[in-house]
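Visitor: When you get a sec, could you give me coordinates for this:
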Amino acid sequence: MLDSFLMRAALAGLGVALVTAPLGCFVVWRRMAYFGHATAHASVLGVALGLALSISVVWGALAVALVMGGLVAWLGRRGHSSDAAIGVISHAALAFGLVAVALTPGLRGDLTAWLFGDILAVTRGDLAVIWGSAAAVVALLAWRWRRLLTATLGDDLARAAGIDPRREELVLVLALAVVVAVALKVVGALLISALLVIPAAAARPLARTPEAMAAVAAAIGVTSALGGLWVAFLLDTPAGPSIVCLSSVIFAVTSFVPRR
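Guide: The predicted structure follows:
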């Protein structure tokens, strides 16, 4: 069954959609969309380093994303605003990544697939990494769900409940770094944040509880992934952008639904 490239692409899109749904809900609730976008941009440096050093691009992107999260937290303690710290680090990482690509012969063609995604070229090894990472992130979020929700409601409430809000924020940063790293192959660095934000935003008017919102977001993400692949097959369009386009259409439709 896995010999079909379309089947491998569908399984890859399904795995990414299932893990970005609950994480995307926290991104929406905490207004971290800019951080997700910045992490995706910073992953370009990880891609360049991975290709230049002949190591796994996933490990390179994961390392850069984790370093970025640590630097944002450190700059925040130094008195810089979160928006300023994220903007400086993400654009600096993107610029250094593009310079590294220019200085390394033969990388420009390879980088295109990582910027815009190449889901149809997913291998069995990629599927193992995607589904293994997705299972780990979902398990982490399920384990910390109540603590993360409490910290999302407010720092003071979290401290009153004996929860360290900074620790829960680091959990989200770690999960976000892993998801960005494994989703590079599916939609590319430029569209990862769309998979995090759009399904969760589309699910918000349709749910009454946080758990229901995560479930609806997962359904929207799966529909977008499989439907986007079908549209790409019929119209001969890029698969990654087609997935994001379909999720955007679903968001436009749900925007007319009164919030529950």
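
Visitor: CA atoms for contacts and neighbours, from now on please.
Guide: Noted.

Visitor: Beyond the helix or strand that contains Pro199, next helix or strand please.
Guide: Taking DSSP states H and E as the definition, Pro199 sits inside helix 192-203. Moving toward the C-terminus from helix 192-203, the first helix or strand encountered (DSSP H and E) is helix 210-235.

Visitor: Buried residues, that next one. List them.
Guide: Of the residues in helix 210-235, those with enough neighbours to count as buried (16 or more other C-alpha atoms under 10 Å) are 210, 213-232.

Visitor: what packs against the helix holding Pro199?
Guide: The criterion is 3 or more C-alpha pairs under 8 Å, 6 or more residues apart in numbering; DSSP states H and E, and the helices and strands that helix 192-203 contacts are helix 5-29, helix 33-53, helix 165-187, helix 210-235, helix 239-254.

Visitor: The ones you listed: which one's closest to Pro199?
Guide: helix 210-235 (5.0 Å; C-alpha to C-alpha).

Visitor: Here is the second sequence; please produce its structure so I can put it next to the first one:
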Amino acid sequence: MLDDFAIRAALAGVGVGLVASLLGCFVVWRRMAYFGDATAHAAILGVALSLGFSLPVTWGVLAVATVMALTVSGLSDRWQGVDTVLGVLAHGALALGLMAVAFVPGARIDLEGYLFGDILSVSKSDLAVIWVGAAVVGGLLMWRWQALLTATVNPDLAAASGIDPAREKRILTLALALVVAVSIKVVGALLITALVIIPAAAARPLSRTPEQMAIYAALISAFSALGGLWLAFQLDSPAGPSIITVAVAVFAVTSLSRGLRA
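Guide: Below you'll find the predicted structure:
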């Protein structure tokens, strides 16, 4: 079954979408969208370093994304209104990564694939990395769900309950870095944050509880992955952007339905 590239693409899209949407709920609740952009854009620098040192791309991306995520987290803890710094880091890391790729000797790289994703070329080993990474992040979020939720809603209440809000934020930071590392082959560095945020944002108008929002976000993300692949086959369009386009369409529908109910 896995010899069929379409089956591999569908499994990769669903795997990344499910875990990205769960993490996306916390990103939306904490208003960390720009934080995600800075981490995702650093992935291209990780690709360049991996090629330069002959390392697996996933490990290089994970290392650089983790460093960037921890750096951004530390800056946001020190300063209020850190949007400008995040913008500089996000686009600076992307520019530096694009320059670094050009200087890797003898490297033949599909840069467009790393920027926008190349889900149709996912191999069996890529699929294993994606689902193992998704299982790790999903298990971590489920294990720390209540603590993460309390720290997100009310850090003071979390501290009074014996929960360290800074520790929970670091857990989210590391989870985001891992999602970036396993997602780059599916939707690319420029669209990873969209896959994290949009399904969660689309699920918000439909939900009454955090758990409902997480379930709806996962369903919307899986639908977007499969629907985007179908759209790409029908229109001969890039698969990664097609997945995000379907997610945006679902977001528009749920937002409109909320407006009509109001």
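
Visitor: TM-score for these two?
Guide: The TM-score (TM-score structural alignment, normalised by the length of structure 1) is 0.95; 260 aligned residues with a C-alpha RMSD of 1.7 Å.

Visitor: before we move on, back to that, check the mean deviation of the helix holding Pro199 of structure 1 from structure 2.
Guide: Taking mean C-alpha distance after the TM-score superposition for structure 1, the mean distance separating helix 192-203 of structure 1 from the aligned residues in structure 2 is 0.4 Å.

Visitor: contact partners of that helix?
Guide: Helix 192-203 of structure 1 is contacted by residues 17, 20-25, 27-28, 33, 36-37, 40, 180, 183-184, 213-214, 216-218, 220-221, 244, 247-248, 250-252, 254-255 when judged by C-alpha atoms under 8 Å, 6 or more residues apart in numbering.

Visitor: I'd like to know how far Val28 of structure 1 sits from Val179 of structure 1.
Guide: As for Val28 of structure 1, its distance to Val179 of structure 1 is 16 Å (criterion: C-alpha to C-alpha, to the nearest Å).

Visitor: For those two, work out which one has more neighbours and name it.
Guide: Using other C-alpha atoms under 10 Å as the criterion, Val28 of structure 1 and Val179 rank with Val179 on top: 24 against 17.

Visitor: who's in contact with that one?
Guide: Shown here is Val179 of structure 1, whose contacts under the criterion C-alpha under 8 Å, 6+ apart are Val16, Val19, Thr20, Ser133, Ala134, Val137.

Visitor: which of those map to contacts in structure 2?
Guide: Comparing the contacts of Val179 of structure 1 with structure 2 on both residues aligned by TM-score structural alignment, their matches' C-alpha atoms under 8 Å, the contacts found in both are Val16, Val19, Thr20, Ser133, Ala134, Val137.

Visitor: I'd like to know how many residues surround the first one.
Guide: It refers to Val16 of structure 1. By other C-alpha under 10 Å, 28 other residues sit near Val16 of structure 1.

Visitor: what's the answer for the fifth one, then?
Guide: By the other C-alpha under 10 Å criterion, the neighbourhood of Ala134 of structure 1 contains 23 residues.

Visitor: What strand or helix carries it?
Guide: Here Ala134 of structure 1 is covered by helix 124-143, with elements defined by DSSP H and E.

Visitor: Report all helices and strands that that helix contacts.
Guide: Identification of packing neighbours for helix 124-143 of structure 1 by 3+ C-alpha pairs under 8 Å, 6+ apart yields helix 5-29, helix 165-187.

Visitor: and with 7 Å instead?
Guide: Secondary-structure packing of helix 124-143 of structure 1 (3 or more C-alpha pairs under 7 Å, 6 or more residues apart in numbering; DSSP states H and E): helix 5-29.

Visitor: Give me the angle between the helix it packs on and helix 210-235.
Guide: Using axes from the mean of the first three to the mean of the last three C-alpha atoms, to 10 degrees, the interaxial angle of helix 5-29 of structure 1 with respect to helix 210-235 works out to 140 degrees.

Visitor: distance of the closest residue to Leu127 of structure 1 other than its chain neighbours from Gly76 of structure 1?
Guide: Counting by C-alpha to C-alpha, 6 or more residues apart in numbering, Leu127 of structure 1 lies nearest to Ala12, which is 6.0 Å off, once chain neighbours are set aside. The gap separating Ala12 of structure 1 from Gly76 of structure 1 is 36 Å, by C-alpha to C-alpha.

Visitor: Looking at the two, which one has more neighbours?
Guide: Taking Ala12 of structure 1 and Gly76 together and counting by other C-alpha under 10 Å, Ala12 has the greater number of neighbours (28 against 16).

Visitor: hang on, the more buried one packs against Asp126?
Guide: No. Between Ala12 of structure 1 and Asp126 there is no contact under C-alpha atoms under 7 Å: 8.0 Å.

Visitor: if we can go back for a sec, compare the helices and strands packed on helix 192-203 of structure 1 and give me the one nearest Asp110 of structure 1.
Guide: helix 33-53 (8.4 Å).

Visitor: after that closest one comes which helix or strand?
Guide: Remark: after helix 33-53 of structure 1, the chain's next helix or strand is helix 57-77, criterion DSSP H and E.

Visitor: Which neighbouring elements make contact with that following helix?
Guide: By contact count (3+ C-alpha pairs under 7 Å, 6+ apart), the secondary structure elements abutting helix 57-77 of structure 1 are helix 33-53, helix 82-103, helix 165-187.

Visitor: Can you give me the end-to-end span of stretch 49-65 of structure 2?
Guide: First-to-last distance for stretch 49-65 of structure 2 - C-alpha to C-alpha - comes to 12 Å.

Visitor: list the buried ones in it?
Guide: Neighbour-count burial for stretch 49-65 of structure 2, counted by 16+ other C-alpha under 10 Å, picks out 49-52, 57-65.

Visitor: and what of stretch 185-201 of structure 2?
Guide: So stretch 185-201 of structure 2, judged by 16+ other C-alpha under 10 Å, has buried residues 185-201.

Visitor: do stretch 249-260 of structure 1 as well
Guide: Neighbour counts over stretch 249-260 of structure 1 (16+ other C-alpha under 10 Å) mark Ile250, Phe251, Thr254, Ser255 as buried.
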